[in-house]
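Participant: take a look and give me a structure for this.
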Amino acid sequence: MAAEESEIPHNMPPRSAAGNVDDRAHLPADDPIPGMDAAVFEAFAGEVAQFRDTAVAPNVARWESEKRMAPEALREASQIGLLAMEVPASLGGLGMSFAQKCHIVEVLSAVSMPFAFSLVNTGNVAARVANLGSDAHRERYLADLMAGRRFGSTALTEPGAGSDFANIATTATPVEGGWRLDGAKAWITNAAHSDVIFCYAQTEPGSRGRGIASFLIDGTRPGFERLPPYELAGGHLIGTGGFRLDGYIAPAEDLIGPPTQAFGAAMSSVNGARTYVAAMCCAMVEATLAGAVRYGTQREAFGKPVIGHQGLAWKLAGVQNRLEAAQLLTERAVAAVTESLHTGDASAAILPAAHAKKFTTETAEADIAACIQAMGAEGLRSSHPWGHHLVGARIANYVDGSTEIQTDRIARSLAATYATS
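Facilitator: The predicted structure is shown next:
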């Protein structure tokens, strides 16, 4: 069922470090990858909000009750370019900067983080095909990905290897003309429908990250077996599932990231993913807070609006306080990732991304629940997306490195940061 239109911010304006509306959508003043023209982008963001309110919001509850992805909505999203955000304009994409992409996923996540997460993963694959693939890859896959005729996934995780990515067991064995891939992947976003997949495999068992390579695999070829998607409570729109590779032959030209390079590239891309997940969390909290405040000003109890009671007002003030901190940490991470894309050095973005994801995921779940509580039983109605956001916040704690992994990353930096100060 649709969320009431008045409850969802239409433009989700990003904020500057001072807390003021910033029409550059998180872009630092010296952004080295400017992306779309600011005025064009502002108009596009409004178009995205309209798509969100008409094509996504009215259908989220139904899609979840049907326990499925929404490929038809992703195809509709493609009509305004949402599956090609970071594909260069010269190849038919929108040519957005990373910062602009983060703002767009905020806009979409105001009604459904799982839908936004599914969408951005196909978009990421399209951008990688455009930027890393050969001319043959672009000719074979790019137009279909941008149009939603095919969907994309990035396959790192396995049944026995999640946060410890270097421990993957899928093997890539050299054969005449290419590589033979064998193994299983699990917990893969979009796996319910995707068949253009950047897959990571071990070329030298026992070598951990040093031997990992990445391949562009085609799920329509022999040797690929799609497994049934997982039933995730409230998260079916992500299309999470897995697949098996049994004698899948990847031609030599489908080796995208050779050993000694692929592992580092994957870890670099994770910084960006952690950052846009943080942006998604900010959007869910802000949308839920806006709904709770609006309800509190309209509903009266004991002779005055509910928001006039100190206990509730202070609780929501705490939510806003933490949201401001979350937005600032996310902006810092966006700036760091943007800079790393310019310099090619991802190391400076690791900690900002970890801090942003740890804080936003840890606070989003409790703060969304607090906003729902502030609305009483009304907050549980499916006409509001708040329960869907609660599930989205829980999912955010796992994707692209669990909250514990972010904590460990920060902990390992402590000595270098403070021991000699």
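
Participant: contacts, neighbours, all on C-alpha from now
Facilitator: Will do.

Participant: what's the neighbour count on residue 411?
Facilitator: 10 (other CA atoms under 10 Å).

Participant: how about the helices in the stretch 201-350 of the chain?
Facilitator: If you assign secondary structure with DSSP state H, counting those that start in this stretch, the helices in the stretch 201-350 of the chain sit at 262-298, 310-343, 347-374.

Participant: got the ones you listed as TSV, with mean neighbour count and distance to residue 185 columns?
Facilitator: Listed next are the helices of the stretch 201-350 of the chain as TSV, based on neighbours: other CA atoms under 10 Å; distance: least, CA to CA, whole Å:
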stretch	mean neighbour count	distance to residue 185
helix 262-298	24	16
helix 310-343	20	28
helix 347-374	23	24
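
Participant: nearest to residue 39, of those helices?
Facilitator: Of all the helices of the stretch 201-350 of the chain, it is helix 310-343 that lies closest to residue 39, at 20.0 Å by CA to CA.

Participant: sorry, back to before: need the helices of the stretch 201-350 of the chain in JSON lines (columns: distance to residue 152).
Facilitator: What follows is those, written out as JSON lines (distance: least, CA to CA, whole Å):
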{"stretch": "helix 262-298", "distance to residue 152": "15"}
{"stretch": "helix 310-343", "distance to residue 152": "22"}
{"stretch": "helix 347-374", "distance to residue 152": "24"}
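
Participant: report how many residues lie close to residue 215.
Facilitator: Residue 215 has 24 neighbours, counted by other CA under 10 Å.

Participant: pretty sure it sits against residue 251.
Facilitator: No. Distance between residue 215 and residue 251: 9.3 Å, which falls outside the contact criterion (CA atoms under 8 Å).

Participant: and the helices of the stretch 201-350 of the chain: which comes nearest residue 242?
Facilitator: Closest of the helices of the stretch 201-350 of the chain to residue 242 is helix 262-298, at 18.8 Å (criterion: CA to CA).

Participant: another sequence for comparison is provided below:
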Amino acid sequence: MPELRCISCDSRFSDQEILYTCPSCDGLLEVHYGEAEIEEKLDIDEMKSLDLGVWKYRPFLPCDERVSIAEGATPLYEADRLAEWVGVDELYIKNEGGNPTGSFKDRGMTVGVSKALEMGLTKVGCASTGNTSAALSIYGAKAGIDAIVLLPAGKVAMGKVAQALMHGANVISIKDNFDRALELVREACNEKDIYLLNSINPIRLEGQKTIGYEAIEQLGWEVPDRIFLPVGNAGNISAIHKGLTEWKEHDIIPKLPKMCGIQSEGSKPFVEAIKNNKKKIAPEGEPETLATAIRIGNPVNGPKALNAVYDTGGTAESVTDQEIVEAQKKLARLEGIGVEPASASSVAGLKKLVEQGEVQPDEKTVCVTTGHLLKDSEEIIEVCTPPTEVEPDLQTVLNHI
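Facilitator: The predicted structure follows:
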């Protein structure tokens, strides 16, 4: 059976215990698999023959499939025109907006909610900047269990709130920021026997690591030089690094890509830690950015994310909201890929690092875009020229073409 292992003190626990941090030292937990257990389940030729999707990587997941909505199998686009704008020879976009709810969070929720069912639990909960709440609500509905969501009032795009409401979640808005919402939901989960499915839960991150698995498979089993990701709570960068480390240990891949995390200038505690070679992240009290999905001042997976960058020789950078919007528009207008603002930060960060000489033009790079354009339609209206309203006659229309 898999076990939970503390990354700080190496204490070990059964994966059937409902734990999110180490009871001994409050350190973060990771799921670990026995080498013999993986080898017994792993048939690489069979795995390669299966269609893309989260559950094809079952030997590297902590439970069996119990609730699924065809998550994963998201497209990897070769972005030639965007590569020219960025300044690199070879650029790929792994577009997680192709998931059922329009974000990467579905990968974690199919595993997290499946684990909840395995343990006989009937309630799941989260705090969210939007995408987590949408995914939790939909997978909770599919599983027939209750979903409880805490949101920072006025700080979540309405498209994401709408998803949670439509799928029957108990949505509670608090008059504070995401970090406070996470504190409260953790306390509420302990009081009310609710299974917490924020990314502090190591089970959820096991689903998210399959982003890296799919990208490498879609590249013909070649490892890119770098993977760029937006960083909010720092779950994705941590999860992908962990998953690819497992593949390297089992000789499925020969090396690890350099992991590169991007944040907004208004919300960059992770970047500050990397730039100053710190081992801990100093939280920001009032994070602010139009990229609401990464408006997080105290990333709970910070220690794992720092390790991902340091272990692979990667880097981190921050970009302005204006740079994010520019990259968002270029993705749409050069490649036809519509993403929410946080997603575009990965491309904006890559461009900035190329200009700085940190990334060389001949490095093969994958940028992960984490959520669909329609997740934040209000932002689109704010940053794009509105439609031109004219009289309904042909000549007037022709004059505006």
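
Participant: where does the TM-score land?
Facilitator: Structural agreement between the two chains, given as a TM-score (TM-score structural alignment, normalised by the length of the second structure), stands at 0.29; 213 aligned residues with a CA RMSD of 7.6 Å.

Participant: residue 332 of the second structure - how many residues pack around it?
Facilitator: When neighbours are defined as other CA under 10 Å, residue 332 of the second structure has 14 of them.

Participant: residue contacts, residue 163 of the second structure?
Facilitator: For residue 163 of the second structure, the set of contacting residues under the criterion of CA atoms under 8 Å, 6 or more residues apart in numbering consists of 134, 137-138.

Participant: quick one: what helix or strand has it in it?
Facilitator: Applying DSSP states H and E as the criterion places residue 163 of the second structure in helix 158-166.

Participant: mind listing what's buried along that helix?
Facilitator: 158-161, 163-165 (16 or more other CA atoms under 10 Å).

Participant: tell me the one of those residues nearest residue 115 of the second structure?
Facilitator: Of all the buried residues of helix 158-166 of the second structure, residue 115 of the second structure sits closest to residue 164, with 20.7 Å by CA to CA.

Participant: residue 247 of the second structure versus the closest one, what's the distance?
Facilitator: Between residue 164 of the second structure and residue 247 of the second structure the distance, using CA to CA, to the nearest Å, works out to 35 Å.

Participant: do the same with residue 146 of the second structure
Facilitator: Noted for residue 146 of the second structure: a distance of 35 Å to residue 247 of the second structure, by CA to CA.

Participant: between the buried residues of helix 158-166 of the second structure, which is nearest residue 269 of the second structure?
Facilitator: residue 160 (24.8 Å).

Participant: in this structure that closest one contacts residue 133, no?
Facilitator: Yes. Taking contact to mean CA under 8 Å, the distance of 7.4 Å between residue 160 of the second structure and residue 133 places them in contact.

Participant: is it correct that residue 410 of the first structure is in contact with residue 354?
Facilitator: Yes. When contacts are counted by CA under 8 Å, residue 410 of the first structure is listed as touching residue 354 (6.9 Å).

Participant: isn't there a strand covering residue 126 of the second structure?
Facilitator: Yes. Membership of residue 126 of the second structure in a strand is supported by DSSP: H, G, I helix; E, B strand; the rest coil.

Participant: number of nearby residues for it?
Facilitator: 26.

Participant: then the one 5 residues further on?
Facilitator: Residues lying near residue 131 of the second structure (other CA under 10 Å) number 27.

Participant: swap in residue 249 of the first structure?
Facilitator: By the criterion of other CA under 10 Å, residue 249 of the first structure has 25 neighbours.

Participant: from residue 183 of the first structure, how far off is it?
Facilitator: Using CA to CA, which is the criterion applied here, residue 249 of the first structure is 12 Å from residue 183 of the first structure.

Participant: mind giving me CSV with the buried residues of helix 158-166 of the second structure and columns for distance to residue 36 of the second structure?
Facilitator: Output for the buried residues of helix 158-166 of the second structure, formatted as CSV (distance: CA to CA, whole Å):
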residue, distance to residue 36 of the second structure
158, 47
159, 45
160, 42
161, 44
163, 41
164, 41
165, 44
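
Participant: which residues in the first structure form strands?
Facilitator: With DSSP state E, the ranges of strands along the first structure come out as 152-155, 171-175, 178-188, 196-202, 212-218, 224-226, 241-251, 255-257, 300-301, 304-305.

Participant: to residue 359 of the first structure, which of those lies closest?
Facilitator: Taking CA to CA, strand 178-188 is the member of the strands of the first structure nearest to residue 359 of the first structure, at 23.3 Å.

Participant: distance to residue 308 of the second structure added to the contacts of residue 163 of the second structure, as CSV?
Facilitator: Converted to CSV, the contacts of residue 163 of the second structure look like this (distance: CA to CA, whole Å):
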residue, distance to residue 308 of the second structure
134, 27
137, 30
138, 30
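
Participant: take these and keep only those in helices.
Facilitator: 134, 137-138 (DSSP state H).

Participant: quickly find the element holding residue 261 of the second structure.
Facilitator: Residue-wise, residue 261 of the second structure maps onto strand 258-264 under DSSP H and E.

Participant: could you give me the buried positions within that strand?
Facilitator: 258-264.

Participant: who are the packing partners of it?
Facilitator: Under the contact definition 3 or more CA pairs under 8 Å, 6 or more residues apart in numbering; DSSP states H and E, strand 258-264 of the second structure sits against strand 226-230, helix 235-249, helix 269-275, helix 302-312, strand 315-319, helix 341-356.

Participant: surely residue 262 of the first structure meets residue 212?
Facilitator: Yes. Between residue 262 of the first structure and residue 212 a contact is recorded at 6.2 Å, counting by CA under 8 Å.

Participant: anything in contact with each of those two?
Facilitator: Here residue 262 of the first structure and residue 212 share the contacting residues residue 200, scored by CA under 8 Å, 6+ apart.

Participant: returning to what we had before: which one among the buried residues of strand 258-264 of the second structure gets closest to residue 239 of the second structure?
Facilitator: Within these, distances to residue 239 of the second structure taken as CA to CA reach their minimum at residue 259, with 10.9 Å.

Participant: re earlier: quick one: which of the contacts of residue 163 of the second structure is most hemmed in?
Facilitator: The most crowded member of those, judged by other CA under 10 Å, is residue 137 (31 neighbours).

Participant: just checking, it touches residue 147?
Facilitator: Yes. Using CA under 8 Å, residue 137 of the second structure and residue 147 qualify as a contacting pair, with a distance of 5.7 Å.

Participant: circling back: now the strands of the first structure as TSV including distance to residue 396 of the first structure?
Facilitator: Formatted as TSV, the entries for these read as follows, by distance: least, CA to CA, whole Å:
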stretch	distance to residue 396 of the first structure
strand 152-155	17
strand 171-175	29
strand 178-188	13
strand 196-202	22
strand 212-218	25
strand 224-226	24
strand 241-251	17
strand 255-257	27
strand 300-301	35
strand 304-305	34
